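>>> Sequence and computational prediction follow.
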Amino acid sequence: MDPSARAIFNQHFTAEKYETFLTSLNDGLPNPVPFRVAETPIFLTDDFRDKLVAAGNSIIDTVLQPGFKELTERSIPNKWRLPNENDHPHFIALDFGVCKDADGQIVPKLIELQGFPSLYGFQVHLGNTYREVFNIDTNKTIYSSGLNEQSYLELLKKTILGPYQPDEVVLMDLNAPEQKTAVDFYITQRYLRIPVISLSDLQQQGDQLFYEVNGEQKRIRRIYNRLIFDEIDGDDHIFNQVVDIRQPLDVEWITHPNWFYRISKFTMPYLHGDHIPKTQFLHELIQIPADLENYVLKPLFSFAGQGVIIDVKPDDIKNITDPENWILQQKVNYEPVIQAPDGGVKAEIRLLYLWPDGNTKPTLAISLARLSRGKMIGVRYNQDFDWVGGTITFMSK
């Protein structure tokens, strides 16, 4: 992490500035940001930025390889497999822990990956607010691949809207206004002018979908999908009450829900390199490692850290009845490299890629980051701390 930028930021940081930052961040939003936002961004050195980019490129190469779809067919639960899948995901998110290797070098280690959108709208607003309130050096940027705010938003628009008009594309989630990520929905709406709807707002005529606005039905050509099926997995009767989106419908998905499973924890055992922790499907485990304390047990089909067993015991493994749906992954030890006024803080950085139709490969566009002092990264594990929560990375242009 960039020590000079960190020293300047900390020297000028005050609690009053942070309060001003939060006020500015919430200004104009329908509701205040519902999750904790950290007091500081992360300042990357050129060296660590380049390590992140290289690590991301090697993982993207695996996704691009011929046969990736065949390799990941088993990842999609039959009950959530949708027809009309396209040939690539429109969004890829790669989560890296900031760690220290055996030589004492600060390195990225892959934690998880997702073929699913993240806070592509909110991060622009967040970066702008940090810059304005804390007077971040104009030589530093939140964008990758040579993008600036204008070209980033053009790429986002190309990815989500494609050839359609804004009112033909809907951002859809389960009870969208109630989601913790709703702040991102409405900022995205501000940038792209697309409607935000809930699953229950969908109306069906034949194989076509519609939504209603001011008493008029509007045809949906594309769904910018923010619905994670895990959220409705326990409700066996939901599609008796709303449109069954698993049907063959005349609508495009951005991105198609099958990619949520293809690019996920399921992909981890197929990845290799210094930045990849050793990962095995549990049903392929020949014997339990002698150093089991250095591993974590993860269910394939869960999100936000749910179901993860951190302190694994042999009986935890023996008692699992569906080992084909679990992975055993070497623990990643985060290094507290972010210097807060009272000590080090751990960090995780999510690289966010955009892949519009017509492009041959995804573009690394922007980042999301999280700071933690707790046992796990994530807001729910850091509720009693400061200098933790959601943030963004700044790096040299």
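Cool, the structure landed.

>>> From now on I want contacts and neighbour counts done on CA atoms only, so please keep to that.
Fine.

>>> tell me which residues in the lengthiest strand in the chain are buried?
Selection of the longest strand in the chain by residue count, based on DSSP state E, yields strand 343-354. Taking 16 or more other CA atoms under 10 Å as the basis for neighbour counts, the residues of strand 343-354 that come out buried are 345-354.

>>> now for the residues you listed, which pair is the farthest apart?
Val345 and Leu354 (29.2 Å; CA to CA).

>>> which stretches of the stretch 151-300 of the chain form strands?
Using DSSP state E, counting those that start in this stretch, the strands of the stretch 151-300 of the chain run over residues 169-173, 196-198, 203-205, 208-213, 216-220, 222-225, 252-254, 279-281, 295-299.

>>> can the ones you listed go into TSV with extra columns for mean neighbour count and distance to Thr159?
Putting the strands of the stretch 151-300 of the chain into TSV (neighbours: other CA atoms under 10 Å; distance: least, CA to CA, whole Å) gives the following:
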stretch	mean neighbour count	distance to Thr159
strand 169-173	25	11
strand 196-198	19	17
strand 203-205	14	25
strand 208-213	16	21
strand 216-220	15	16
strand 222-225	22	10
strand 252-254	21	8
strand 279-281	20	32
strand 295-299	21	31
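
>>> Please, where are all the helices along the stretch 51-200 of the chain?
With DSSP state H, counting those that start in this stretch, the ranges of helices along the stretch 51-200 of the chain come out as 68-71, 122-134, 149-160, 182-192.

>>> buried set for the shortest one?
Using 16+ other CA under 10 Å as the burial criterion, the residues of helix 68-71 that qualify are Lys69.

>>> measure stretch 367-384 end to end?
Taking CA to CA, to the nearest Å, the span from the opening residue of stretch 367-384 to its closing residue is 25 Å.

>>> which parts of stretch 283-299 are buried?
Using 16+ other CA under 10 Å as the test for burial, stretch 283-299 gives 292, 295-299.

>>> Skipping its backbone neighbours, what lies nearest Lys140 in space?
Counting by CA to CA, 6 or more residues apart in numbering, Lys140 lies nearest to Ser396, which is 4.6 Å off, once chain neighbours are set aside.

>>> ok, structure two:
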Amino acid sequence: MIPAQRQKYNQQFTTEKYKNFINELENGFKEIPFRVAETPVFVPKALKEKLIAAGEEIINLIKQENFKAITQKAIPADWNVPNENKQPHFLTFDFGICKNEAGELSPMLIEMQGFPSLYAFQIHLANTFRKCFDIDNSTNHFLNGFDEEKYIKLFKEVIIGNHQPHEVAIMDVDAQNQKTAIDFFVTQKMLGIKILALEEIKKVGKQLFYEEDGKQIQLKRIYNRLIFDEVADNTEIFKNSFDPRDELEIEWVTHPNWFYRISKYTMPFLKSEFVPETRFLNEVTEIPADLENYVLKPLFSFAGMGVIIDVTEADINKISDPENWILQRKVKYEAVVQSPDGGVKVEIRMMYLWPDGGEPQLCTNLARLSKGKMIGVRYNADFDWVGGTVGFMEE
């Protein structure tokens, strides 16, 4: 999207350089099971400023005093966790890059989460791109005046808080073997905290412990990467560990309820040039005549599961729980990244950290490239120049 940077990068690119880049990325870690794209994204200043403005509009809604009230129904009754804190520690907003009516590049909100993303891996990824390719210093993967030292300091404050690193752990069902485990390992290297599978944590009274060298060590704070949807059909797993829905003496980073509050559920409340028209399906009184321009999404799913792209009236009539679905105007991505064999669509995730008692701070970003019908691994399995990457944004 910055023509001079794109031309410079494509001229230096070789398959051999890409293989070397992946080897460097995995050096000291396990093999990365998801596809990393062949290129970063070069984001011009005008688009960067629109991405920042779009994020600010969303944050203004989240900071409204009534935000918890209007999103209370987002939390499934079976998965409401006690002792929710005042704010999420993470905000991630995914924008498809499109063209507006004036023909300018413009972001359109696709997804939003009050849940952590690849906050450590993205720094490692950007550094590795710079190490293996000639990336111009007039661009930066950090935003808002951050550099690596300032970023790690804030990341440490958000994750560890007032505790010692050994009292804090990244937790997921089978943390060491998750698809995004590379982020866990880079986080551990960056912050010195533990990586624990759910079953490695035991409950004693209201307190949680893990064992190391024969000693029981109390956990004070959990960097939560467990998505309840992934264990909803297997709650027996909690019997060998602990149930997050119990009353516990633990601090959550971030509290599980925020996964639901800041999600597709929030989108109908947003009115912006950067947000596609979105309505709860049970509030749609008349089916649009141009239904081919809409997409139907379940509220409680992740990674694009259950989305109906080519929606029909019959699809809508079959849904028995319309309050749990949204009807959203389709976003038309522009193929703005030039690969050796044509244009590629891009999605950019703006990533914020929100320390306890502080303000949300835009720090860095993630990008995903796609040639398929949707952004996501399952839709891009047979292509190259697709997958996860990072945006280098014009200063």
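Here it is on my side, so go on. Keep in mind it's a predicted model, so treat the numbers as computed, not measured.

>>> between the strands of the stretch 151-300 of the first structure, which one is nearest to Glu73 of the first structure?
strand 279-281 (14.9 Å).

>>> mean deviation of that closest one from the second structure?
Between strand 279-281 of the first structure and its aligned partner residues in the second structure, the average distance after superposition works out to 0.4 Å, using mean CA distance after the TM-score superposition for the first structure.

>>> Other residues contacting that strand?
By CA atoms under 8 Å, 6 or more residues apart in numbering, the surrounding residues in contact with strand 279-281 of the first structure are 268-269, 323-330.

>>> now swap in stretch 204-214 of the second structure and tell me
Contacting residues not belonging to stretch 204-214 of the second structure are listed as 200-203, 216-220, 247-250 [CA under 8 Å, 6+ apart].

>>> Return the distance of it from the chain's centre.
Taking CA atoms, centre = their mean, to the nearest Å, one finds the center of stretch 204-214 of the second structure at 30 Å from the center of the full chain.

>>> now the end-to-end length of that stretch.
Using CA to CA, the span of stretch 204-214 of the second structure from its first residue to its last is 16 Å.

>>> Give the buried subset of the contacts of strand 279-281 of the first structure as a ChimeraX selection command.
Restricted to buried positions by 16+ other CA under 10 Å, the ChimeraX selection for these reads:
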select :268,269,323,325,326,327,328,329,330
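
>>> Which members of the contacts of strand 279-281 of the first structure occur in strands, if any?
The strands, defined by DSSP E, take in 326-330 from those.

>>> circling back to that earlier point, farthest-apart pair in the contacts of stretch 204-214 of the second structure, please.
Gln216 and Glu247 (20.4 Å).

>>> Grab the nearest non-local neighbour of Thr393 of the first structure.
Ile42 (4.6 Å).

>>> gap between the one you found and Lys100 of the first structure?
Relative to Lys100 of the first structure, Ile42 of the first structure is positioned 17 Å away (criterion: CA to CA).

>>> Which one's more surrounded, those two?
Neighbours around Ile42 of the first structure and Lys100, counted as other CA atoms under 10 Å, are more numerous at Ile42. The numbers are 26 against 18.

>>> so what corresponds to Gln280 of the first structure in the second structure?
Following TM-score structural alignment, the counterpart assigned to Gln280 of the first structure within the second structure is Arg279.

>>> Sorry, wrong one. I was asking about Leu371 of the first structure.
With TM-score structural alignment as the criterion, Leu371 of the first structure lines up with Leu369 in the second structure.

>>> Please identify which helix or strand holds that match.
For Leu369 of the second structure, the host element (DSSP states H and E) is strand 361-370.

>>> Select, out of the strands of the stretch 151-300 of the first structure, the one closest to Lys51 of the first structure.
Closest approach to Lys51 of the first structure among the strands of the stretch 151-300 of the first structure (CA to CA): strand 279-281, 21.0 Å.

>>> Endpoints of stretch 8-24 of the first structure, how far apart?
22 Å.

>>> Please apply the same query to stretch 200-211 of the second structure.
Taking CA to CA, the span from the opening residue of stretch 200-211 of the second structure to its closing residue is 8 Å.

>>> Now render the buried residues of strand 343-354 of the first structure as CSV, adding distance to Trp387 of the first structure.
Listed next are the buried residues of strand 343-354 of the first structure as CSV, based on distance: CA to CA, whole Å:
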residue, distance to Trp387 of the first structure
Val345, 8
Lys346, 10
Ala347, 11
Glu348, 14
Ile349, 15
Arg350, 18
Leu351, 21
Leu352, 23
Tyr353, 27
Leu354, 29
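
>>> coming back round to it: and Asn240 of the first structure, which of the strands of the stretch 151-300 of the first structure is closest to it?
Evaluated over those, closeness to Asn240 of the first structure peaks at strand 203-205, with 13.2 Å, by CA to CA.

>>> Any chance you could list what contacts stretch 29-47 of the second structure?
Applying CA under 8 Å, 6+ apart, the external contacts of stretch 29-47 of the second structure come out as 1-2, 5-6, 18, 22, 26, 105-107, 129, 139, 179-180, 182, 185, 337, 367-369, 377, 384-395.

>>> Drop anything exposed from those residues.
Of all the contacts of stretch 29-47 of the second structure considered here, the ones buried according to neighbour count by 16+ other CA under 10 Å are 1-2, 5-6, 18, 22, 105-107, 129, 139, 180, 182, 185, 337, 367-369, 377, 384-394.

>>> out of those, which are inside strands?
Using DSSP E, 105-107, 139, 337, 367-369, 387-389, 391-394 are the members of these that sit in strands.

>>> so which of those residues comes closest to Ala69 of the second structure?
Using CA to CA, those come closest to Ala69 of the second structure at Pro107, 28.2 Å.

>>> how near is that closest one to Lys17 of the second structure?
The value you get for Pro107 of the second structure to Lys17 of the second structure, if CA to CA is used, is 31 Å.

>>> residue closest to the middle of the second structure?
Of all residues in the second structure, the one closest to the mean position by CA atoms, centre = their mean is Ser117, 4.1 Å from it.

>>> and the residue nearest to that one when sequence neighbours are not counted, what does it touch?
Here the nearest residue to Ser117 of the second structure in space, its sequence neighbours aside, is Thr92; by CA to CA, 6+ apart that works out to 7.3 Å. Listed by CA under 8 Å, 6+ apart, the contact partners of Thr92 of the second structure are 112-117, 349-352.

>>> Would you reformat the residues you listed as JSON lines and include distance to Lys194 of the second structure?
Conversion of the contacts of Thr92 of the second structure to JSON lines gives the following (distance: CA to CA, whole Å):
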{"residue": "Met112", "distance to Lys194 of the second structure": "27"}
{"residue": "Gln113", "distance to Lys194 of the second structure": "24"}
{"residue": "Gly114", "distance to Lys194 of the second structure": "22"}
{"residue": "Phe115", "distance to Lys194 of the second structure": "19"}
{"residue": "Pro116", "distance to Lys194 of the second structure": "17"}
{"residue": "Ser117", "distance to Lys194 of the second structure": "18"}
{"residue": "Arg349", "distance to Lys194 of the second structure": "27"}
{"residue": "Met350", "distance to Lys194 of the second structure": "26"}
{"residue": "Met351", "distance to Lys194 of the second structure": "23"}
{"residue": "Tyr352", "distance to Lys194 of the second structure": "23"}
